[in-house]
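Trainee: heads up, no residue letters with this:
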């Protein structure tokens, strides 16, 4: 099951609203459950480098069905996922990417946000995800 075009647009709009509330200029990417780009927005004056980061955060959250910040915690030296950021054509393992899970607990896509602090990126991504679903799957053995 994939996030619909209409829901992807709703998630982008919710994320844009939260970005404006934080006074930041963001890039926002929505991917479907196959980690393919479904919707994208780049606010005026958002960094060009944030385009790629937002898309990779969304893909990373989708590939592993968990927030990118959790993957980052697991991928530190000595951690069980150390070096994972070099897989899958390059992953982003700091906050700002979260899964999009429907009300039945099924992963339907993910959102990635870049353009500010990782704390703001995560807040904006969560707002987008929660506009159309939830941002967490049921328990998984890798989650901390």
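Mentor: Arrived safely, thanks for sending. Worth saying up front: this structure is predicted, and the values here are computed from it rather than measured.
Trainee: only C-alpha atoms from now on, for both contacts and neighbour counts.
Mentor: OK.
Trainee: you'd agree residue 14 is in a helix?
Mentor: Yes - checked against DSSP: H, G, I helix; E, B strand; the rest coil, residue 14 lies within a helix.
Trainee: that one against residue 128, yeah?
Mentor: Yes - with contact defined as C-alpha atoms under 8 Å, residue 14 counts as touching residue 128 (5.0 Å).
Trainee: who has more neighbours, these two?
Mentor: Legend: neighbour count by other C-alpha atoms under 10 Å for residue 14 and residue 128, higher for residue 128 (34 against 21).
Trainee: also this one, for the comparison:
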């Protein structure tokens, strides 16, 4: 048997605060979702001014990143590269950059999904949140 870390409530709060701070520092109106390794929502916040649609996209990006254990940019690149058949993959949504898995000791322990600005900026916010817990 292997031992695997899990996100605790304090970790989620730290990630959320750091992600929000990164967004506010840059004056970006976004939605931020944090999920566990199974893609189950642990935290959600839509900042003032973020479009209503972001409340669907951010959790979808986080869900995909957690289940795939990969950044969602991988899938955006696959589709943009011409493999549009990937759009038919079951249970896969949020195929835009901005979903980032939280990896510790080779295991995915969750993910952060952000939506509301350009995709690289969404990913920047997610990564800032994850960095706040030292990962």
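Mentor: Received it, and whenever you're ready, just let me know what you need. Bear in mind the structure is a predicted one, so any value in this text is a computation, not a measurement.
Trainee: common neighbours of residue 14 and residue 128 of structure 1, please.
Mentor: Counting by C-alpha atoms under 8 Å, 6 or more residues apart in numbering, residue 14 of structure 1 and residue 128 have no common neighbour.
Trainee: all strands for structure 1, in order.
Mentor: With DSSP state E as the criterion, structure 1 has strands at 27-32, 37-42, 97-101, 107-114.
Trainee: residue contacts, residue 41 of structure 2?
Mentor: Contact analysis of residue 41 of structure 2 by C-alpha under 8 Å, 6+ apart lists 33-35, 59.
Trainee: neighbours around residue 74 of structure 2, how many?
Mentor: Using other C-alpha under 10 Å: residue 74 of structure 2 sits among 15 other residues.
Trainee: once you drop chain neighbours, what's closest to it?
Mentor: Counting by C-alpha to C-alpha, 6 or more residues apart in numbering, residue 97 is the residue found nearest to residue 74 of structure 2 once chain neighbours are left out, at 7.7 Å.
Trainee: what do we get in structure 1 for that neighbour?
Mentor: By TM-score structural alignment, residue 97 of structure 2 lines up with residue 95 in structure 1.
Trainee: and if you look at residue 21 of structure 2?
Mentor: Here residue 21 of structure 2 is matched to residue 17 in structure 1, going by TM-score structural alignment.
Trainee: centroid residue for structure 2?
Mentor: Taking C-alpha atoms, centre = their mean, the centroid of structure 2 lies closest to residue 113, which sits 2.1 Å from it.
Trainee: pretty sure that residue contacts residue 124?
Mentor: No - contact criterion C-alpha under 8 Å: residue 113 of structure 2 and residue 124 do not qualify, at 10.5 Å.
Trainee: what touches both of these two?
Mentor: Counting by C-alpha under 8 Å, 6+ apart, the contacts common to residue 113 of structure 2 and residue 124 are residue 98.
Trainee: tell me which residue lies farthest from the centre of structure 1.
Mentor: Most peripheral residue of structure 1 (C-alpha atoms, centre = their mean): residue 78, 24.9 Å.
Trainee: show me where structure 1 has helices.
Mentor: Secondary structure of structure 1 (DSSP state H): helices at 5-22, 49-64, 68-74, 118-130.
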